[in-house]
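In: predicted structure and sequence below. I'll ask about it afterward.
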Amino acid sequence: MGLFGFMETKVKARRFSKVFGKEWSIVTNYSAHNSGRIWLTWLPSIFSVSSCKVGVQYIHTLVTHRASMKSFWVTMVYGLNDASEREKLWEQIFDLATSISEPWLIAGDFNNILNLEDKLGSPCTIAEVKKFRTCLRSNDQMDFNTGGMFFTWNNKQEGRDKVCTKIDRVIVYRFWLSIFPHFSAEFLPEGLMDQSPCCMKLDNQIGNVRKPFRFFNMWTEAPDFLEIVKDAWNCSINGTPMFRVKVNSDPTNEDLLKQEYEARAEYAKAHQNQNGEMINAPDKIAETFVSYYQKLLGSDEGEVMDIHTEVIQAGQVLSESQKHAVIRPFTENDVRNAL
């Protein structure tokens, strides 16, 4: 990876030099907005960037991939919250399109849905999507079919209060897929953020050639073979609760949303100790489980004195016939009568 776009960094211009390393080159829109809402960074050894144009809601640059010498335009977008301000963005995209003949990629947070099904948990209207759709249609632009997460933003609420939207997109324009036929884009789980990052590859086939797995018997002769295999199998895999229920398969399904909410609640409860504190470390989780069952089942009381036979006989005991009835083999009729 050698080219990154960052949105809403919340880094002031005076602190910018303390945040970014010297090996990277960067363009920001501090000149258009005092918060520097958009950053475009790249490794000069992999990409060269020129012909930069900066606005409040976008950074527009011509990028050349040094290894392949292929050039293309990249526009990183971060739309404003106000709908009237976003109309200016649609107009600016239209103006940029009039002077572009090379492949063009537009990506980022448009702060606007494109389709009615792009929002869950809150009503939406045709008016919200109409002007964005018109912008893409008029400029011969296409919403690229991305992989990964369908919804790219959520309000971190649960149940009926949860709102999910697809406001982050990858838009491609004229000749893009003919120049980069194996291009791919995938939205990853949001983690601690409220938005999903997007990972794009110009050529998804590079380094992904499938090779058959071959097992060599001599590996078993290595002194630490079994230990290495055991460690690999015991390696813990972490993920977000979104993976527990496949809400992505049907994002409008209320039953799946309910299952997701219940799964998150069970996940949180299972990782709490008796004091209600979240436990994430594997060794601490094991201790919490042991402590829970010790409290549930009780502890060893040590040596218990034998009960005298005469004490037992003084109470109600089974007769000889009852004793034999308890230990006799059961028959097929006994099973039928019990059912």
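Out: Nice, I can see it. Numbers count the residues shown, from 1 in each chain.

In: alpha carbons only for contacts and neighbour counts from here, please
Out: Fine.

In: check the secondary structure at the residue nearest to the spatial centre of the chain for me.
Out: Residue closest to the average C-alpha location in the chain (Cα atoms, centre = their mean): P189, at 0.9 Å. Three-state call for P189 (DSSP: H, G, I helix; E, B strand; the rest coil): coil.

In: run a quick neighbour tally on the nearest residue to it once chain neighbours are set aside.
Out: Closest residue to P189 apart from its sequence neighbours, by Cα to Cα, 6 or more residues apart in numbering: S196 at 5.5 Å. Using other Cα atoms under 10 Å, S196 is surrounded by 22 other residues.

In: S196 and F150 touch, don't they?
Out: No. In this structure S196 lies outside contact range of F150 using Cα atoms under 8 Å: 9.5 Å.

In: shared neighbours, those two?
Out: F187 (Cα atoms under 8 Å, 6 or more residues apart in numbering).

In: quick one: the residue nearest to C124 when sequence neighbours are not counted from W104, how far?
Out: The shortest distance from C124 to any non-neighbouring residue, by Cα to Cα, 6+ apart, is to L116 (6.5 Å). Taking Cα to Cα, to the nearest Å as the measure, L116 falls 26 Å from W104.

In: these two: who's more crowded?
Out: Legend: neighbour count by other Cα under 10 Å for L116 and W104, higher for W104 (24 against 14).

In: so how far is K70 from that one?
Out: Counting by Cα to Cα, the gap from W104 to K70 is 12 Å.

In: what is the burial count for A232?
Out: 10.

In: the one 10 residues further on too?
Out: Using other Cα under 10 Å, the number of residues around M242 comes to 17.

In: where does it land in three-state SS?
Out: The assignment at M242 comes out as helix when based on three-state DSSP.

In: that one contacts E260, doesn't it?
Out: Yes. Here M242 reaches E260: they are 7.1 Å apart, a contact under Cα under 8 Å.

In: let's bring in a second model and compare:
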Amino acid sequence: MTGCFGCWNVRGTNLRPKQEEIKNVIRSNNLSLFVILESQVRFDKLQGVCNSIYGNWMWISNHEYSNKGIRIIIGWDPEELVVMPVDSSDQVMHCKILFIKDNKRFFASFIYACNYHMDRRRLWYDLEKHNSIVDKLPWLIAGDFNVTKELIDSTAGGSVLSRGMVDFNECMNNIERQDLNKNGIHFTWNQRPKKNNGVLKKLDRVMGNFKFFEEFPNVFVNFQPYRNSDHSPMVIKFPIKKKFRIRPFKFVNAIVLKDDFLSTVAKIWNTPIEGFDMFRLCRKLKMLKGPLRKLMASQGNYSGKVQKCREELDRVQLELDMDPFNCEIQNEEGGYCKLLSKPEKKKRVI
């Protein structure tokens, strides 16, 4: 088992479908830390959104630098990690992270860069200044840099580096950072391709310094399909063991509408159990878990359909990354995105 971090530009995190996709990425990858970029959440809504996404995790944000919605939110599992804020600005949050179980620590910077290259120069200056603080300690940098590094990182073509690309490369050379080993999608940002007019770019990266590679030689990043966002989730995997957790049983209200619900409950409830009343009650409730899970699976359930849609969308987006101008794949991808973005229609049970 590995320790995993996630980082994702999910613009419009106020929306329930976006929150559900974030929670799915956290659950499916068994993450212990997740960073939301370009959330656009207002400060008065921040507590509610973070409670919905992170649950009992701890979290921090750079809300003091965000006038039109919060740009960076960091949430983590306090049983696995200690996260200590070091410094922040409108484009970056610097912190120090400790793995509690292994007592390993490193610096981490999570970035959501500005669109205009002149504004990004403040970020490059900030990183170079922070480099002197980090010195020779392990340092991880991850996020949306809003600029490509090389010409092959864009389907728009071009023969020369832009001013923004030159600034970016100069900064990375000055602080001596390089990309982590990676797999998955190459073009991490998409301007929804339609009729060959869309653009795909690699704007999201995860990098480290020499000391980071020395301390974590097997770490790598997986760029996953972007689903209902325009950016790919970045999942950073560390070779650190995590404690196995048993998933709790969850009762879905809609199950009472199933045809066989009452007969399933009656069959278990009529089973003779000897002992005190409280013991018999608890025993029967435990015995119900298996049959109720089978009932949901046999008659179909909303979460299963959503998961199937996610898998199909992942497949299509991986194909689109390899063949960006295929109109057939573009149309198929748009259909799955629309389907996945539909909010769940909940049935009220009285």
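Out: Perfect, I can see it now. Treat the numbers as computed from the prediction; the structure is a model and nothing was measured.

In: ok so, going back, which residue in the second structure aligns with the residue nearest to the centre of the first structure?
Out: Matched across to the second structure, P189 of the first structure falls on P225, judged by TM-score structural alignment.

In: likewise K295 of the first structure?
Out: Under TM-score structural alignment, K295 of the first structure pairs with no residue in the second structure.

In: wait, a helix at K295 of the first structure?
Out: Yes. Counting by three-state DSSP, K295 of the first structure falls inside a helix.

In: now it: how far from I285 of the first structure?
Out: Per Cα to Cα, K295 of the first structure is found 16 Å from I285 of the first structure.

In: ok, R174 of the first structure next?
Out: 54 Å.

In: try F187 of the first structure
Out: Going from F187 of the first structure to I285 of the first structure by Cα to Cα gives 31 Å.

In: likewise for D140 of the first structure?
Out: Taking Cα to Cα, one finds D140 of the first structure at 54 Å from I285 of the first structure.

In: the two: who's more crowded?
Out: Between D140 of the first structure and I285, counting by other Cα under 10 Å, I285 is the more crowded of the two (17 against 11).

In: how far does the helix or strand that one falls within sit from its chain's centre?
Out: Under the criterion of DSSP states H and E, I285 of the first structure resides in helix 282-297. Its chain's C-alpha centre and that of helix 282-297 of the first structure lie 30 Å apart, by Cα atoms, centre = their mean, to the nearest Å.

In: one more: stretch 36-48 of the first structure?
Out: 24 Å.

In: next, the residues that contact that stretch from outside, please.
Out: For stretch 36-48 of the first structure, contacts defined as Cα under 8 Å, 6+ apart pick out 2-13, 23-30, 56-59, 63-67, 76-78.

In: recalculate using a threshold of 7 Å.
Out: With contacts defined as Cα atoms under 7 Å, 6 or more residues apart in numbering, stretch 36-48 of the first structure is touched by 2-9, 23-30, 63-66, 78.

In: buried only: go through those for me.
Out: Using 16 or more other Cα atoms under 10 Å as the burial test, the contacts of stretch 36-48 of the first structure include 3, 5-7, 25-30, 63-65, 78 as buried.

In: pretty sure V199 of the second structure contacts T188?
Out: No. In this structure, V199 of the second structure is not within contact of T188 by Cα atoms under 7 Å, at 10.9 Å.

In: map the residue nearest to C124 of the first structure onto the second structure.
Out: Checking with TM-score structural alignment, L116 of the first structure has L151 as its match.

In: try I106 of the first structure
Out: By TM-score structural alignment, I106 of the first structure lines up with I141.

In: which ones are touching that match?
Out: A108, S109, F110, V206, M207, G208.

In: helix, strand or coil for it?
Out: Per three-state DSSP, the local secondary structure of I141 of the second structure is strand.

In: ok, it to E333 of the second structure distance?
Out: Separation of I141 of the second structure from E333 of the second structure (Cα to Cα) stands at 31 Å.

In: same deal with V35 of the second structure?
Out: Going from V35 of the second structure to E333 of the second structure by Cα to Cα gives 26 Å.

In: repeat that for G290 of the second structure.
Out: For G290 of the second structure, the distance to E333 of the second structure - Cα to Cα - is 36 Å.

In: now do the helices in the stretch 51-200 of the second structure.
Out: 117-134, 163-175 (DSSP state H, counting those that start in this stretch).

In: how far does the longest one sit from the chain's center?
Out: Taking Cα atoms, centre = their mean, the mean C-alpha location of helix 117-134 of the second structure is offset from the chain mean by 25 Å.

In: what's that helix packed up against?
Out: helix 163-175 (3 or more Cα pairs under 7 Å, 6 or more residues apart in numbering; DSSP states H and E).

In: hmm, 10 Å instead?
Out: strand 81-88, strand 92-99, strand 104-112, helix 163-175 (3 or more Cα pairs under 10 Å, 6 or more residues apart in numbering; DSSP states H and E).

In: most tightly surrounded among those?
Out: Stretch with highest mean neighbour count among those: strand 104-112 (a mean of 22; mean count of other Cα atoms under 10 Å).

In: find me the equivalent region of that strand in the first structure.
Out: With TM-score structural alignment as the criterion, strand 104-112 of the second structure aligns to 70-78.

In: the matching stretch vs the second structure, mean deviation?
Out: Stretch 70-78 of the first structure, aligned to the second structure and superposed, deviates on average by 0.4 Å (mean Cα distance after the TM-score superposition for the first structure).

In: relative to the whole chain's centre, how far out is that stretch?
Out: 25 Å.

In: and stretch 75-85 of the first structure, by the same measure?
Out: From the chain centre to the centre of stretch 75-85 of the first structure is a distance of 24 Å (Cα atoms, centre = their mean).

In: start to end distance for that stretch?
Out: End-to-end for stretch 75-85 of the first structure, by Cα to Cα: 18 Å.
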